[in-house]
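Visitor: Got a sequence here, can you model it:
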Amino acid sequence: MGERWDAIVIGGGMAGLSAALMLGRARRAVLVVDAGQPRNRFAAHMHGVLGAEGTAPDELRRRGRAEAAKYGARFRAGRVERVDVDRDTATVRTEDGDALPARAVVVASGMTDRLPEVDGLGSRWGKSVLHCPYCHGWEVRDRRIGVLATSELALHQAELVRQWSDRVVFFAAELGTLEPDVERRLRARGVDVVTSPVVEVAGEGDDIATVRTADGAEETVEAIFTIPHAEPHDGFLSHLGIERAQTRMGSFLAVDTAGRTSVDRIWAVGNVVRPAANVPACVSFGATTGIEVNMALVTEDFDRAAGRRADAG
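Guide: I've put the predicted structure just below:
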């Protein structure tokens, strides 16, 4: 792997594999560096994914790797320590000391979901503790569902979850005292509001049966939706001074619609820049970015060829 790649994709999740597939089909030399820790590894099945409804995430990644490999993409396990950029090359430096040069880098390294420090919550993540009603709402429809507030976004989440069940309880302590009109709005649709902080989630195995609050009360629920703190995996780029976007879910790399960052030769796609993007969105964004990276390289190829011809003339 001592060659100079056309593109190195950092991350082997849905967005990264989609970009690699497009680049491979464009006859580009592509390397995918994959740490093997995809965000959705905690979920047994994906939903709302056209043509792959109910498929395990690992299975879709396996298919994606095979498809990208069919068009020449290569794969390497490992983590990236930093990326350096000069005029002609972006160099990906791995934690095991290798320097991998490329004409373009696609950052698809994903993010980590940081859950509230509540006993019993983290061990049920992706099973009965959930974040996306579109991904998991159908499976828990008509049950008694809790929504654990972590930020103002929880108000939107509580209203959304009400579409799947008329038995919703909103654990609002993190938001402090709710404005009377906000509480009235929730209760108007039958959402119960609990203001005491949640201290424990209990049940058998991966299932939830009870939520205990600081005042000693217990609420019976069968699933909990919550919005974790989003922690993008972009620290290896921090020295480059890439522009960032401040969103309601935190600070993320700023990109245009093609995934291009403010630093030449660096693109970013997937949950590392869009924490709310589900699998279909990540696949779509990855394909778009792969196409845009190829077009940038095509343009560069012609610019260089025309320049050499002009110099020769």
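Visitor: from here on, contacts and neighbour counts on C-alpha atoms
Guide: Will do.
Visitor: In the stretch 1-150 of the chain, mark out all the strands, start to finish.
Guide: Taking DSSP state E, counting those that start in this stretch as the criterion, the stretch 1-150 of the chain contains strands spanning 5-10, 30-34, 74-77, 80-85, 90-94, 99-107, 111-114, 129-130, 145-148.
Visitor: so which of these is the most packed in?
Guide: When you average the neighbours per residue for each of the strands of the stretch 1-150 of the chain (mean count of other Cα atoms under 10 Å), strand 145-148 leads with a mean of 27.
Visitor: any idea how far that one is from the chain center?
Guide: 22 Å (Cα atoms, centre = their mean, to the nearest Å).
Visitor: Name the surrounding residues that touch that strand.
Guide: Residues outside strand 145-148 that contact it (Cα atoms under 8 Å, 6 or more residues apart in numbering) are 154, 157-158, 165, 167-172, 221-227.
Visitor: which ones are touching Trp125?
Guide: For Trp125, the set of contacting residues under the criterion of Cα under 8 Å, 6+ apart consists of Phe42.
Visitor: what would the strands of the stretch 1-150 of the chain look like in TSV with distance to Asp215?
Guide: Shown next, in TSV, are the strands of the stretch 1-150 of the chain (distance: least, Cα to Cα, whole Å):
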stretch	distance to Asp215
strand 5-10	47
strand 30-34	46
strand 74-77	48
strand 80-85	46
strand 90-94	49
strand 99-107	46
strand 111-114	25
strand 129-130	22
strand 145-148	16
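Visitor: out of those, which comes closest to Glu300?
Guide: For the strands of the stretch 1-150 of the chain, distance to Glu300 was read as Cα to Cα. The smallest value, 9.9 Å, belongs to strand 99-107.
Visitor: Nearest to Thr261, out of the strands of the stretch 1-150 of the chain?
Guide: Minimum separation from Thr261 across these (Cα to Cα) falls at strand 99-107, 9.9 Å.
Visitor: Give me the ChimeraX select line for the contacts of strand 145-148, limited to the buried ones.
Guide: Buried residues within those, by 16 or more other Cα atoms under 10 Å, are selected in ChimeraX with:
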select :154,157,158,165,167,168,169,170,171,172,221,222,223,224,225,226,227
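Visitor: Out of the contacts of strand 145-148, list just those in helices.
Guide: Where the contacts of strand 145-148 overlap with helices, as defined by DSSP state H, the overlap consists of Ala154, Gln157, Ala158.
Visitor: I'd say the last one and Phe170 touch.
Guide: This points to Ala158. Yes - Ala158 lies in contact with Phe170 (Cα atoms under 8 Å); the separation is 6.6 Å.
Visitor: if we can go back for a sec, specify the stretch among the strands of the stretch 1-150 of the chain that is closest to Trp267.
Guide: The stretch from these with the least distance to Trp267 (Cα to Cα) is strand 99-107; that distance is 4.7 Å.
Visitor: Here is a second sequence; please produce its structure as well for comparison:
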Amino acid sequence: MVDVEVIAVTDQLKDRYDVVVVGGGAAGLSGALMLARARRSVVVVDAGAPRNAPAEGVHGLLALDGTAPGELLERGRADVRRYGGQVVSGRVDGVTRDGDRFTVALADGRTVRARRLLVTTGLVDELPDIAGVRDRWGRDVVHCPYCHGWEIRDRAIGVLAVGPMSVHQALLFRQWSEDVTFFSHTAEPLTEEQVEQFAARGIRVVAGEVAALEVADDRLTGVRLADGTVVDRDAVAVSSRMVARAGFLADLGLRAVEHPSGVGELVPADAAGRTSVPGVWVAGNVTDLSAQVGASAAAGAGAGAQINMELITEETGRAVDAARDAFSAASEARVSALVTGDRNHGL
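Guide: Below is the predicted model:
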């Protein structure tokens, strides 16, 4: 039986915390849970715009496969609150350093101070400007075969060439279906090697710019080219450009950088999540563009443990310094007493 104190749900921020977590997804809640269980004062500030909101379920997450994204987050919030952590609604607009602490400014005018900052704000999927793509995103317009491949297995799948990973994406989705069509759209021509690979795997290539996706009875039915040709498809895979939500870190000198593959922008950090700005940590998609929910949760938990250890090290150093100062003061007092005693004895 878990021995925890039940804390009332509140959006009332305290003046300061050991750690402010910006972003309330899998990474942020896992990091906050680890810190709350370590008896740290922690608050999660969540803007309420999870990347996976359009999806029906979270997949590939052991024991929780198929759980609705909203349900998973609600369970996570409850876990954090059971151990005394706070989860509040709000959008962080900026962060500045204030001595050895950070001041976190929310869009509604509230501010809060923290000794450490864990950023888990995730990313934004920038989608091609093709009619129907945004409306069907997360349903029958997908990007990750490990997230959605099983749900569209053995169906007619189209892959739109809109990013540097499109060829790779087509080869991946071929694992889930024998009926895969690659729409070259406005991309550079395929190399001889890619043509050979597609032919060997039975992936059809359709040339011409894509104008729109066809939808009927609330389901995707095909891909319409600019010349009016419609190719029947049940699902379409699109490589989005993934951009970290990190603009609010600019005043700290921390900015997103381009991923080497060209698929988007991320906040650089070491393997533990430590950024180039002391005291600022990142976890999840904001620094790992390809991380799924399970990997993001693990990264958040790991970063939480590392932050706790960093705080312990800092507190231990202060305690040692205080003990040394106390010992030095006591020693000086004893020496002073002895000298005074000797003088009195001499009189």
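Visitor: Which parts of structure 2 are helices?
Guide: Going by DSSP H, structure 2 shows helices at 26-37, 69-82, 133-136, 145-148, 166-173, 192-201, 293-346.
Visitor: Mean distance between the first one and structure 1 after superposition?
Guide: What that stands for is helix 26-37 of structure 2. With both structures laid over each other, helix 26-37 of structure 2 and its partner residues in structure 1 are 0.4 Å apart on average (mean Cα distance after the TM-score superposition for structure 1).
Visitor: Matching Gly208 of structure 2 against structure 1, which residue comes up?
Guide: Taking TM-score structural alignment as the alignment basis, one finds that Gly208 of structure 2 is matched in structure 1 by Ser196.
Visitor: I should have written His148 of structure 2 there, sorry.
Guide: Residue-level alignment of His148 of structure 2 against structure 1, with TM-score structural alignment as criterion, gives His136.
Visitor: number of nearby residues for the match of Gly208 of structure 2?
Guide: As a burial measure, the neighbour count of Ser196 of structure 1 was computed by other Cα atoms under 10 Å and equals 17.
Visitor: Equivalent analysis for the one 10 residues further on, please.
Guide: Counted with other Cα under 10 Å, the neighbours of Asp206 of structure 1 add up to 16.
Visitor: Test my guess that it contacts Ser123.
Guide: Yes - counting by Cα under 8 Å, a contact exists between Asp206 of structure 1 and Ser123, whose distance comes to 7.4 Å.
Visitor: before we move on, back to that, of the strands of the stretch 1-150 of structure 1, which is nearest Thr257 of structure 1?
Guide: strand 99-107 (13.9 Å).
Visitor: Just want the most central residue of structure 1.
Guide: Asn271 (2.6 Å; Cα atoms, centre = their mean).
Visitor: In structure 2, what residue corresponds to it?
Guide: Under the alignment defined by TM-score structural alignment, Asn271 of structure 1 corresponds to Asn285 in structure 2.
Visitor: so what's the residue lying closest to its match once chain neighbours are set aside up against?
Guide: Distances taken as Cα to Cα, 6 or more residues apart in numbering place Gly122 nearest to Asn285 of structure 2, at 4.6 Å, with adjacent residues excluded. Contact analysis of Gly122 of structure 2 by Cα under 8 Å, 6+ apart lists Gly23, Gly25, Pro50, Arg51, Ala244, Arg245, Gly284, Asn285, Val286, Thr287.
Visitor: ok, now with 7 Å
Guide: Ala244, Arg245, Gly284, Asn285, Val286 (Cα atoms under 7 Å, 6 or more residues apart in numbering).
Visitor: Looking for the alignment partner of it in structure 1.
Guide: Matched across to structure 1, Gly122 of structure 2 falls on Gly110, judged by TM-score structural alignment.
Visitor: before we move on, what about Phe198 of structure 2?
Guide: With TM-score structural alignment as the criterion, Phe198 of structure 2 matches Leu186.
Visitor: same question, Met242 of structure 2
Guide: Using TM-score structural alignment, Met242 of structure 2 sits opposite Ala230 in structure 1.
Visitor: separation between that match and Ser238 of structure 1?
Guide: Here the distance between Ala230 of structure 1 and Ser238 of structure 1 works out to 17 Å (Cα to Cα, to the nearest Å).
Visitor: Neighbour count: the two, which is higher?
Guide: Under the criterion of other Cα under 10 Å, the comparison of Ala230 of structure 1 against Ser238 puts Ala230 first, with 21 against 12.
Visitor: Spit out the contact partners of His136 of structure 1.
Guide: Contacts were defined as Cα under 7 Å, 6+ apart; by that measure His136 of structure 1 touches His47.
Visitor: Next one: it from Pro101 of structure 1, what distance?
Guide: If you go by Cα to Cα, the gap between His136 of structure 1 and Pro101 of structure 1 works out to 41 Å.
Visitor: Arg248 of structure 1 too?
Guide: According to Cα to Cα, Arg248 of structure 1 and Pro101 of structure 1 sit 35 Å apart.
Visitor: Can you state the residues of structure 2 onto which stretch 9-24 of structure 1 aligns?
Guide: Stretch 9-24 of structure 1 covers residues 21-36 of structure 2 once aligned (TM-score structural alignment).
Visitor: just stretch 42-59 of structure 1 next, same as before
Guide: Stretch 42-59 of structure 1 corresponds to residues 54-71 of structure 2 when matched by TM-score structural alignment.
Visitor: residues contacting Arg116 of structure 2?
Guide: If you count contacts by Cα under 7 Å, 6+ apart, Arg116 of structure 2 has them with Asp18, Val19, Val20, Gly279, Val280.
Visitor: one step back: surely the match of Met242 of structure 2 is in contact with Leu115?
Guide: No - no contact is recorded between Ala230 of structure 1 and Leu115 when judged using Cα atoms under 7 Å, the distance being 9.1 Å.
Visitor: residues touching the match of Gly208 of structure 2, list them.
Guide: Under the criterion of Cα under 7 Å, 6+ apart, the contact list for Ser196 of structure 1 reads Ala173, Thr213, Ala214, Asp215.
Visitor: coming back round to it: show me which of the contacts of Gly122 of structure 2 is closest to Gly76 of structure 2.
Guide: Of all those, the one sitting nearest Gly76 of structure 2 is Gly284; the distance, using Cα to Cα, is 15.2 Å.
Visitor: From Gly31 of structure 2, how far out is that closest one?
Guide: 10 Å.
Visitor: now swap in Leu289 of structure 2 and tell me
Guide: Between Leu289 of structure 2 and Gly31 of structure 2 the distance, using Cα to Cα, works out to 18 Å.
Visitor: quick revisit: out of everything not next to it in sequence, what's closest to the match of Met242 of structure 2?
Guide: Distances taken as Cα to Cα, 6+ apart place Asp113 nearest to Ala230 of structure 1, at 5.2 Å, with adjacent residues excluded.
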